[in-house]
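Peer 1: The sequence and its predicted three-dimensional model are supplied below.
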Amino acid sequence: MSTGWGAPDTSPTRLLLLRHGQTPLSVERRFAGRGDVPLTEAGRAQAAAAARRLAGRGVDAIVSSPLLRTRSTAEYAAEALGLPVEADDGFVETDFGAWEGMTFAEAREHDPVAVDRWVSDPRAAPPGGEAFASVSLRVGAARDALVERYRGRTVLVVTHVTPIKTLVQQALLAPVQALYRMHLDTASLTEVDVYADGPMVMRAFNDTSHLA
């Protein structure tokens, strides 16, 4: 991958990364991985607002994590854009294993050693779950496959906190530990350009102006 200062000389594949709308677990700041939780009423309103924002963009395709909260969010965009939704398992959320549905404090109370290891080492996984280092490999492969399918086009990817953070971390050539230093709001938009000759460029991060 090129790290030079020269501007890439190809048209990028633009990834519009939309986090799903609010859920009951996000309200209480609980681990929400593979559990199929629905959107709240506020989450549906957020998804509709994001769809209105995206209606003015030249989006060529919509790709979504297969979980209910992302599919429901993607359906609003699909209606606004007149496009089908393509499910992609590569953009599913981290598997939080035994911590699913817990708050951070509850997980720490239950297993403080495992939590301390997890927050300090991206190779450590929650009990029965998935390490951030593994998520990074999975999401990177999904990104590469997506860019191959839609090279030079604009793709809306409706996904979760960790996959979006991972794509930003990779765009910035940051260590995996950078995931612990980012915050993403529900229904926020992040934009990453992927150039055919190697570099990725972050254009926007955690944009919630459509929710104001």
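Peer 2: Nice, I can see it. Numbers count the residues shown, from 1 in each chain.
Peer 1: C-alpha from now on. contacts and neighbour counts both.
Peer 2: Noted.
Peer 1: Glu86 - that's part of a strand, no?
Peer 2: Yes: Glu86 sits within a strand when classified using DSSP: H, G, I helix; E, B strand; the rest coil.
Peer 1: so how far is Asp193 from it?
Peer 2: Note on Glu86: its distance to Asp193, by Cα to Cα, to the nearest Å, is 20 Å.
Peer 1: Please say which of those two ends up with more neighbours.
Peer 2: Legend: neighbour count by other Cα atoms under 10 Å for Glu86 and Asp193, higher for Asp193 (20 against 14).
Peer 1: where's the helix or strand hosting that one relative to the chain centroid, distance-wise?
Peer 2: Assessed by DSSP states H and E, Asp193 sits inside strand 189-194. Chain-centre distance of strand 189-194: 11 Å, with Cα atoms, centre = their mean, to the nearest Å.
Peer 1: for stretch 74-82, same thing?
Peer 2: Taking Cα atoms, centre = their mean, one finds stretch 74-82 lying 18 Å from the centre of the chain it belongs to.
Peer 1: adding another structure so you can compare the two:
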Amino acid sequence: MSTRQVVLWRHGRTEWNVAGRVQGQSDIPLDEVGRAQARSAAARLATLGPHRIVTSDLMRAADTAQALGDLTGTPVELDPRLRELNFGAREGLTWQEAWAQYPDGMKAWTSGDETGIPGSETHRQAGERFAAALHDLLDDLPPGEVLVVVAHGAVLRTGACAFLEIPEEHWSSFGGLGNCSWSVLEESRHRDWSKWRLTEWNAGTLPEPVMSDDE
């Protein structure tokens, strides 16, 4: 059976990215650079011939996805389960502003307790939300096809880890994704079982076949 792939693609740049403001589920548009990043990355990803493109419904992700949809003719589908982690009261604030306004909550956050910021979602909650959506989307992905999922830095990182069942204590070992960079999950199949594994992380080039003894 032919290998299936999932491309996990982060949206292009926004003004809040440049300013260092936490975006979370705030609906911030791409800036001029972000739109150019989306067009450039889409030109490369289009060569994969995606069977399906599914995106967070926040405009910075949806507009990034549409750049690929326009090139390939593949309809872009919106799925709110792919939204960024909800950072609650921190949204719109820089790191310094968050510490000034919520010193106790930020101290707890950096110590591993993510419940101290009003209205915030935990990385575990966001990761499991994303992973559940990805499992649902894969139910309809035919053999040999490519699914492109367009979303956000934190939820892509935590969602990939949750999907791969990596213990949460190791999630922080994975670095963040650059604007319009992507990661790739690939399915390995042997007779009566299949397993997904990470083959690219924070990439800007197309996945290539691995020539290695480590298979």
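Peer 2: Thanks, I have the structure now. Every value quoted in this text rests on a predicted model; they were computed, and no experiment measured them.
Peer 1: Superposed, what's their TM-score?
Peer 2: Here the TM-score for the pair of chains, by TM-score structural alignment, normalised by the length of the first structure, is 0.86; 201 aligned residues with a Cα RMSD of 2.1 Å.
Peer 1: What range does the next helix or strand after the strand holding Asp193 of the first structure cover in the second structure?
Peer 2: For strand 189-194 of the first structure, the following helix or strand on the C-terminal side (DSSP H and E) is strand 200-207. The alignment of strand 200-207 of the first structure onto the second structure (TM-score structural alignment) spans residues 196-203.
Peer 1: do stretch 128-135 of the first structure as well
Peer 2: So stretch 128-135 of the first structure sits over residues 119-126 in the second structure, by TM-score structural alignment.
Peer 1: In space, not sequence, find me the middle residue of the second structure.
Peer 2: The structure's the second structure has its C-alpha centroid closest to Leu156; by Cα atoms, centre = their mean the separation is 2.7 Å.
Peer 1: Can you name the residues that contact that one?
Peer 2: 8, 10, 127, 130 (Cα atoms under 8 Å, 6 or more residues apart in numbering).
Peer 1: can you give me the angle the strand holding Asp193 of the first structure makes with strand 200-207?
Peer 2: With axes from the mean of the first three to the mean of the last three Cα atoms, to 10 degrees defining the directions, strand 189-194 of the first structure sits at 180 degrees from strand 200-207.
Peer 1: Report the mean deviation for strand 189-194 of the first structure after fitting onto the second structure.
Peer 2: With mean Cα distance after the TM-score superposition for the first structure, strand 189-194 of the first structure departs from the second structure by a mean of 1.6 Å once superposed.
Peer 1: Thr72 of the second structure contacts Ala46, doesn't it?
Peer 2: Yes: if you go by Cα atoms under 8 Å, Thr72 of the second structure and Ala46 touch, sitting 6.0 Å apart.
Peer 1: I'd like to know which elements the helix ranked longest in the second structure is packed against.
Peer 2: Identified as the longest helix of the second structure according to DSSP state H is helix 123-138. For helix 123-138 of the second structure, the packing partners by 3 or more Cα pairs under 8 Å, 6 or more residues apart in numbering; DSSP states H and E come out as helix 153-163.
Peer 1: what does stretch 170-190 of the second structure rub up against?
Peer 2: Here stretch 170-190 of the second structure makes contact (Cα under 8 Å, 6+ apart) with 1, 3-13, 34, 37-38, 41, 153-154, 157-158, 161, 194-204, 207.
Peer 1: Only the buried residues of it, if you could.
Peer 2: 171, 177-188 (16 or more other Cα atoms under 10 Å).
Peer 1: same thing with stretch 19-28 of the second structure?
Peer 2: So, applying 16+ other Cα under 10 Å, buried residues of stretch 19-28 of the second structure: 21-26, 28.
Peer 1: can you list the residues you listed in a markdown table and add secondary structure?
Peer 2: Output for these, formatted as a markdown table (three-state DSSP):
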| residue | secondary structure |
| --- | --- |
| Arg21 | coil |
| Val22 | coil |
| Gln23 | coil |
| Gly24 | coil |
| Gln25 | coil |
| Ser26 | coil |
| Ile28 | coil |
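Peer 1: biggest separation within these, which pair?
Peer 2: Arg21 and Gln25 (12.1 Å; Cα to Cα).
Peer 1: For these two, list the residues in contact with both.
Peer 2: In contact with both Arg21 of the second structure and Gln25: Glu91, using Cα under 8 Å, 6+ apart.
Peer 1: In the second structure, mark out all the strands, start to finish.
Peer 2: 5-10, 52-55, 76-78, 146-151, 182-190, 193-203 (DSSP state E).
Peer 1: Of all those strands, which one is nearest Gln66 of the second structure?
Peer 2: Short answer: strand 76-78, nearest of those by Cα to Cα, at 6.3 Å.
Peer 1: matching residues in the first structure for that closest one?
Peer 2: Going by TM-score structural alignment: strand 76-78 of the second structure matches residues 85-87.
Peer 1: List of residues touching that stretch?
Peer 2: Against stretch 85-87 of the first structure from outside (Cα under 8 Å, 6+ apart): 61-66, 74-75, 78.
Peer 1: Just the buried residues from the residues you listed, in PyMOL please.
Peer 2: Here is the PyMOL command that picks out the buried ones among these, judged by 16+ other Cα under 10 Å:
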select buried, resi 61+62+63+64+65+66+74+75+78
